[in-house]
Every structure is written in C-alpha cells, then in structure tokens.
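Colleague: next comes the sequence, and after it the predicted model I'd like to discuss.
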Amino acid sequence: MTDRRPLRPSSVALAADPALERLLWDDPFLRVISTTCPPGLRLEGEIDLCSRDLLAAALDEAVRFGSGDLHVDLTSVTFIDVAGTRMMTTAAKTLSRDGRRLLLHATPPGTRKVIHLLGWETTPGLMHCIGAML
C-alpha cells in the first residue's frame, strides 16, 4: 500500500506561486497537486492499482473540504484504469448532491471512450472540458 503522508514540495511546486498550488503527494507513480485558481487538483503520472489510494484520498479531501466546482486537470496523466475513472465519476455524483460539479480537463481519449462505453457520460455532476486548466 502507498504511504499517504504528504512529502516536501518538489522544485516544480516551489517554483509555482504557493498561493495558487500546493503539492499534496509525490509518489513514483502519481503526483497530486492542489490548485486554488481554479479550485481543484492537477494529476501527473499514472492512475492504476499502485496509485489508486492517493487518488481516493485526494478526491475525498477535495470533495469534503472544497466549495464550488472541483476542477481536475489530467493533462499530464499518462494512464487511467477503469477503477480510477470510476472514482472520478463517484466523486462527481457526490458533488452533484450539493449542486457542484467535477470538471475533467484534458481527459485522455481512452478515458473518454471508457466513460462513454460504460454509460458514465450521463453521470450527474461530471463534465469534460477541452484543454488544461488555466
């Protein structure tokens, strides 16, 4: 199981404006960065069995403690398995109960196809946005 403790910010996170983003987890498979403008998460790496716990923890924290819509930037994600995709649709359903949405930015084509094939494109609160977050 992956260690869930936050690590010291990487040079990438330190170079960014600390008021706008904060490195939550830096794992060999997945890096999770919290953003405030727009409010959400930027994910980098692979989302699979090895990193699923990190994604679950990050989504849970963002859903529970955030307000408004949750933006998830997938620009630097190289792979997402079906279970990782399901976690995002589950988070979208939870957000929709409070009138909030999960906005996926730069969703990889394979992930969009999985969402379509499984009928998850009609998930309440789930939206796809073209391109990365601003």
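Modeller: That came through, no problem. Numbering: from 1, shown residues only.
Colleague: rest of the way, CA atoms for contacts and neighbours
Modeller: Fine.
Colleague: chain center to the one helix or strand residue 75 maps to, what's the gap?
Modeller: Residue 75 is located in strand 70-80, with elements delineated by DSSP states H and E. Computed by C-alpha atoms, centre = their mean, to the nearest Å, the chain-centroid distance of strand 70-80 equals 6 Å.
Colleague: cool, and stretch 48-55?
Modeller: Relative to its chain's centre, stretch 48-55 lies at 11 Å (C-alpha atoms, centre = their mean).
Colleague: measure it end to end?
Modeller: In stretch 48-55, first residue to last residue: 9 Å (C-alpha to C-alpha, to the nearest Å).
Colleague: report the buried residues of it.
Modeller: For stretch 48-55, burial by neighbour count (16 or more other C-alpha atoms under 10 Å) applies to 48, 51-55.
Colleague: for these, which one is nearest residue 90?
Modeller: Lowest distance from residue 90 to these (C-alpha to C-alpha) belongs to residue 55, with 12.2 Å.
Colleague: what kind of secondary structure is the closest one in?
Modeller: Recorded secondary structure, residue 55: helix (DSSP: H, G, I helix; E, B strand; the rest coil).
Colleague: before we go on, here's another structure to hold up against the first:
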Amino acid sequence: MTSMQHVSDTASFRAVRTDDPPGLAIRGDLGPEHAVRFAGALRGAAAAAPGNLCLDCEGLDTVSVEGLRAMMDAAADLSRLGRSLTVCRLSPYFLRIFRLAGWDQTPGLVLEPPAAAELGNSELARVRRSGLRRPDRPDAADGRHGAVA
C-alpha cells in the first residue's frame, strides 16, 4: 500500500483508504453502528479510483448484516459501472458465510479466497468443520468459541 488515508476510525473499527491497490483496508468489528460510515467510505473510494476496488479484510474480526449489505450494495453499484469490488484476504470463516448465504453471486463482487498454503492442515480442517463459527475467536459473552456477529 503506497498511501493510506483514515476514513473511519473508532476504538472498535477502522477503515483506511489505500492507493495500491485502490480501495479500503478494514480492521476490527464492523457493527451496525459503523455501517453507514463504512458505506460512505466505499463510495468515496469508488469516486477516487477509476477502476476496480479492493477491500482488504485481513483485520476484520466481526461483521454485522448491515456491514455485509454495504459491501453487497457497493459491489452492485460498481457492477453497473462495469467495475468490481474484490474482497481480499478474507478469512475462511467469512468466505464460508458469503458462500452459504449466496452473496458470492452478487454482481460486481469478487471473493479472493485465502490461499490454502496460508493455513495449517489442522486449522483448515477445523474451519471446514466449524460451519458458521469462527474457531479462532472466543465468544465474549460466555468464552465459547464460534460466536457469529
């Protein structure tokens, strides 16, 4: 990333505009309280770059339905302009949610799966067995693993 500009920054969620590749890098918990600002950040990134956008989700811990809807809406808007939103560095957990919900079929949305080489065999097997649970994040309420935001 050659240049970064903070476009949404709170204690629990951060969105940073990137130039190389053009788009956003997001970190933390994308809760419903952040969805409107996140959607605006996506629109701003789309206006600032003429081509496709990359949404770097490496640091994404949880995401609300409102946050997911903002991603789907941005991808559909870009698709109407002949562009796309590539969601990259998405955890296997979130990739599974996108696929199970059918959101991977959203026009303009490109999901870049994590490389299997990045996961150890036991971690990959655990993710496959976990369904909609993210095995590496404990549920804050009761300490169990696998909370869905």
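Modeller: Looks like it came in fine. All values reported here derive from a predicted model rather than from experimental measurement.
Colleague: TM-score for the pair, please.
Modeller: Overlay of the two chains. TM-score (TM-score structural alignment, normalised by the length of the first structure): 0.76; 115 aligned residues with a C-alpha RMSD of 2.0 Å.
Colleague: what's near enough to touch residue 14 of the second structure?
Modeller: Listed by C-alpha atoms under 8 Å, 6 or more residues apart in numbering, the contact set of residue 14 of the second structure reads 6-8, 26-28.
Colleague: what does it align to in the first structure?
Modeller: In the first structure, the residue paired with residue 14 of the second structure according to TM-score structural alignment is residue 31.
Colleague: and the gap between that match and residue 24 of the first structure?
Modeller: 8 Å.
Colleague: then residue 79 of the first structure?
Modeller: 20 Å.
Colleague: stretch 41-53 of the first structure aligns to what range in the second structure?
Modeller: Alignment of stretch 41-53 of the first structure against the second structure: residues 24-36, by TM-score structural alignment.
Colleague: now do the strands in the second structure.
Modeller: 4-9, 13-19, 22-30, 53-63, 85-88, 109-111 (DSSP state E).
Colleague: possible to save those strands as a markdown table with distance to residue 101 of the second structure?
Modeller: Below are the strands of the second structure laid out as a markdown table (distance: least, C-alpha to C-alpha, whole Å):
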| stretch | distance to residue 101 of the second structure |
| --- | --- |
| strand 4-9 | 27 |
| strand 13-19 | 24 |
| strand 22-30 | 18 |
| strand 53-63 | 14 |
| strand 85-88 | 16 |
| strand 109-111 | 13 |
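Colleague: so which of those comes closest to residue 126 of the second structure?
Modeller: strand 53-63 (17.6 Å).
Colleague: quick one: the closest one to the first structure mean distance?
Modeller: Strand 53-63 of the second structure, aligned to the first structure and superposed, deviates on average by 0.6 Å (mean C-alpha distance after the TM-score superposition for the first structure).
Colleague: how far off centre is stretch 7-26 of the second structure?
Modeller: So, by C-alpha atoms, centre = their mean, the centroid of stretch 7-26 of the second structure is 11 Å from its chain's centroid.
Colleague: start and end of that stretch, how far apart?
Modeller: 10 Å.
Colleague: now do the buried residues in that stretch.
Modeller: Here stretch 7-26 of the second structure shows 7-8, 13-19, 21-26 as buried, counting by 16+ other C-alpha under 10 Å.
Colleague: with adjacent residues omitted, what lies nearest to residue 19 of the first structure?
Modeller: residue 36 (7.5 Å; C-alpha to C-alpha, 6 or more residues apart in numbering).
Colleague: ok, now how distant is residue 32 of the second structure from residue 68 of the second structure?
Modeller: 10 Å.
Colleague: looking at the strands of the second structure, which is nearest to residue 76 of the second structure?
Modeller: strand 109-111 (7.4 Å).
Colleague: in the first structure, what stretch matches the closest one?
Modeller: Going by TM-score structural alignment: strand 109-111 of the second structure matches residues 126-128.
Colleague: quick one: the matching stretch to the second structure mean distance?
Modeller: Per aligned residue, stretch 126-128 of the first structure averages 0.8 Å (mean C-alpha distance after the TM-score superposition for the first structure).
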